[in-house]
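In: model this:
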Amino acid sequence: MPFALLDRWASPVPDPRKVAWIGEHDYAHRGLHGAGVPENSRAAFAKAIEQGHGIELDVQRSGDGHPVVFHDDALERLTGETGPVLRRSAAQLGAIALSGSAETIPTLRQALAQIGGQVPVLIEVKSDRDTRVAALCLAVRRVLEGYTGRHAVMSFDPRVSRWFRIHSPHTVRGLIISEGEDRALPGRIRRRLWLWCARPDFLAYDVRDLPSRFAARQRRRGLPVATWTVREAEHDERARTHADAAIFEVAGDPAGDVR
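Out: Down below sits the predicted model:
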């Protein structure tokens, strides 16, 4: 009961009209990618749009301050180049081929121009302890200005949701959570503190942690729950039972467990 009262005060639920669309779609994780179609590529987004799926994508900040659609903070896993993304300009990154294809790294602006409101999009803002969160969030907000398609930003970092709550309150914002092995009392306390700091409009929860008492309580009081990454029939059943939307990959996608 004390936690329920504190949640209501420290992290009030959003107006249902603001977030109802979250549960109206499932979302292709980094686009509908697979053999010959790299993750977070325009080709992967085109396939998702063609099949009517929402899109989840990742953004990093380029060296010249632009949000680019790329999962990792370094180039090695996904390209033939090496080094941090932050050391390249958006133009330089846009000239780098994604491995196994002729696709290149798009900017967020290019990706949103392609999506054009045809399907909803969840934008994961990647960060670490050294990330200048305010600068990255501001760069994302500038791209989102004037974009009328359904969209939301989300992050493991509660500072991202907090920034958008203060500086862009109309933007739908999510907190990504993975309980992993951190399920003892210190972990439960941390998740509560992250929730209160972020004040998200929805949660994106690790499907391996469902069912979760924490996720269920937040869902009951009005926070939609999307779950990632749904890859198996068992995951799909968990998503249908314990969440409002699935962030999924089809069998054979090469992303593995890289978050």
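In: going forward, measure contacts between C-alpha atoms and count neighbours the same way
Out: Noted.
In: quick one: neighbours of the closest residue to His151 other than its chain neighbours, just the number.
Out: In space, not counting the residues next to it along the chain, His151 is nearest to Val121; the distance is 4.8 Å by C-alpha to C-alpha, 6 or more residues apart in numbering. Using other C-alpha atoms under 10 Å, Val121 has 25 neighbouring residues.
In: equivalent analysis for Arg88, please.
Out: By other C-alpha under 10 Å, neighbour count at Arg88 equals 16.
In: please give the structure of this sequence too, so both can be compared:
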Amino acid sequence: MLPADFLTRPIAHRALHDKAAGRVENSPSAIQAAIDKGYGIEIDLQLSKDGVPMVFHDYALNRLTNQTGAVAQRTAAELSQITLTGGNDTIPTLAEVLEQVSGRVPLLIEIKDQDGALGPKVGPLEDATAALLKDYIGTVAIMSFNPHSVAHMAKLLPDVPRGLTTCDYLAEDWPTIPKATRERLAQIPDYETAGACFISHQYDELDAGRVSELAKTGAKILCWTIRSTEQEKNARQIADNITFEGYLA
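Out: Below you'll find the model as predicted:
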């Protein structure tokens, strides 16, 4: 069951980031700002070369730092020395973020796909994440676009709420994912087998029939990414809660 905090507090997407204020997405500064406002926090995980979960959205370093190459090609020590462009923070580890949050607000953790095609090659990132969450005292839930990742987490941490990040899987948005996989995942067929209790769905597709079906069975519906009060108003007609950025929900 998804704890009530995930339904009553708006969730800051990649924390409460604001580049103009020097708070880069998924940075300690953005995380602290969300804590100070009492928002829930959504973060993303990638795996370092030496098996450490890093709080970073992209596979590659290019967009958010002045470095190039894949996150997975650098050790945690190396990544922790890289400054995020637009701020003073460096890339944090999950362990550092867990210590920073310390249960003060709910934490929604998205495990980024490591298979490359949303397939079954999962395990190292999930295992390392579970090891850190095992003793975490705080409200936490995990989710992933990859249902294999969610199912793996169900075995590792059966008491931690799990969800699927979902969307319509258009080809232009997912160019590396095989068509058959995209068409299948768009129907959210793995909700039950992955042991999920919620989805976080693309906000402009909330009227999809499958979303309504899941809601009727008791699934909690979150959505991403809301960027205005008008979008929030519309989304809340269907969704139980929102993930937002670019304004104060």
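In: sorry, back to before: roughly how far apart are the alignment partner in the second structure of the residue nearest to His151 of the first structure and Pro189 of the second structure?
Out: Under the alignment (TM-score structural alignment), Val121 of the first structure maps onto Leu107 of the second structure. Between Leu107 of the second structure and Pro189 of the second structure the distance, using C-alpha to C-alpha, to the nearest Å, works out to 26 Å.
In: contacts only, for the residue nearest the centre of the second structure.
Out: In the second structure, the residue lying closest to the centroid (C-alpha atoms, centre = their mean) is Glu110, at 2.6 Å. Counting by C-alpha atoms under 8 Å, 6 or more residues apart in numbering, Glu110 of the second structure makes contact with Glu42, Ile43, Asp44, Leu45, Ile142, Met143, Ser144.
In: gap between Gly51 of the second structure and Leu157 of the second structure?
Out: 19 Å.
In: would His148 of the second structure count as being in a strand?
Out: No. The assignment for His148 of the second structure, made by DSSP: H, G, I helix; E, B strand; the rest coil, is helix rather than a strand.
In: what number of residues lie near it?
Out: 21.
In: so what corresponds to it in the first structure?
Out: Using TM-score structural alignment, His148 of the second structure lines up with Arg159 in the first structure.
In: surely its match and Trp196 touch.
Out: No. Judged on C-alpha atoms under 8 Å, Arg159 of the first structure makes no contact with Trp196 at a distance of 10.8 Å.
In: wait, Asp190 of the second structure sits on Ser149?
Out: No. The pair Asp190 of the second structure / Ser149 is not scored as a contact, 11.3 Å apart, by C-alpha under 8 Å.
In: more crowded one of those two?
Out: Ser149 (27 against 17).
In: so who does that one touch?
Out: Ile111, Asp113, Pro120, Val122, Gly123, Glu126.
In: Glu205 of the second structure now?
Out: Cys167, Asp168 are the contacts of Glu205 of the second structure under C-alpha under 8 Å, 6+ apart.
In: residue in the first structure matching it?
Out: Going residue by residue (TM-score structural alignment), Glu205 of the second structure aligns to Asp209.
In: what's the neighbour count on the equivalent of Gly51 of the second structure over in the first structure?
Out: In the first structure, the residue paired with Gly51 of the second structure is Gly65, using TM-score structural alignment. Gly65 of the first structure: 17 surrounding residues under other C-alpha under 10 Å.
In: chain neighbours aside, what residue packs nearest to Gly65 of the first structure?
Out: Per C-alpha to C-alpha, 6+ apart, closest to Gly65 of the first structure is Ala139, 6.7 Å.
In: touching, that neighbour and Gly63? I think so.
Out: No. Between Ala139 of the first structure and Gly63 there is no contact under C-alpha under 8 Å: 11.9 Å.
In: quick one: map Arg87 of the first structure onto the second structure.
Out: Match for Arg87 of the first structure (TM-score structural alignment): Gln73.
In: isn't its match up against Leu47?
Out: No. Checked against C-alpha under 8 Å, the pair Gln73 of the second structure and Leu47 is beyond contact range at 9.3 Å.
In: ok, those two, which is more surrounded?
Out: Using other C-alpha under 10 Å as the criterion, Gln73 of the second structure and Leu47 rank with Leu47 on top: 27 against 14.
In: now for the closest residue to the more buried one other than its chain neighbours, how many residues are close by?
Out: Nearest non-adjacent residue to Leu47 of the second structure, counting by C-alpha to C-alpha, 6+ apart: Pro53, 4.7 Å away. Close neighbours of Pro53 of the second structure, defined as other C-alpha under 10 Å, add up to 25.
In: what residues are up against Pro53 of the second structure?
Out: Applying C-alpha under 8 Å, 6+ apart, the residues near Pro53 of the second structure are Leu45, Gln46, Leu47, Thr93, Leu94, Ala95, Leu125, Ala128, Thr129.
In: so of those, which ones are in helices?
Out: Leu94, Ala95, Leu125, Ala128, Thr129 (DSSP state H).
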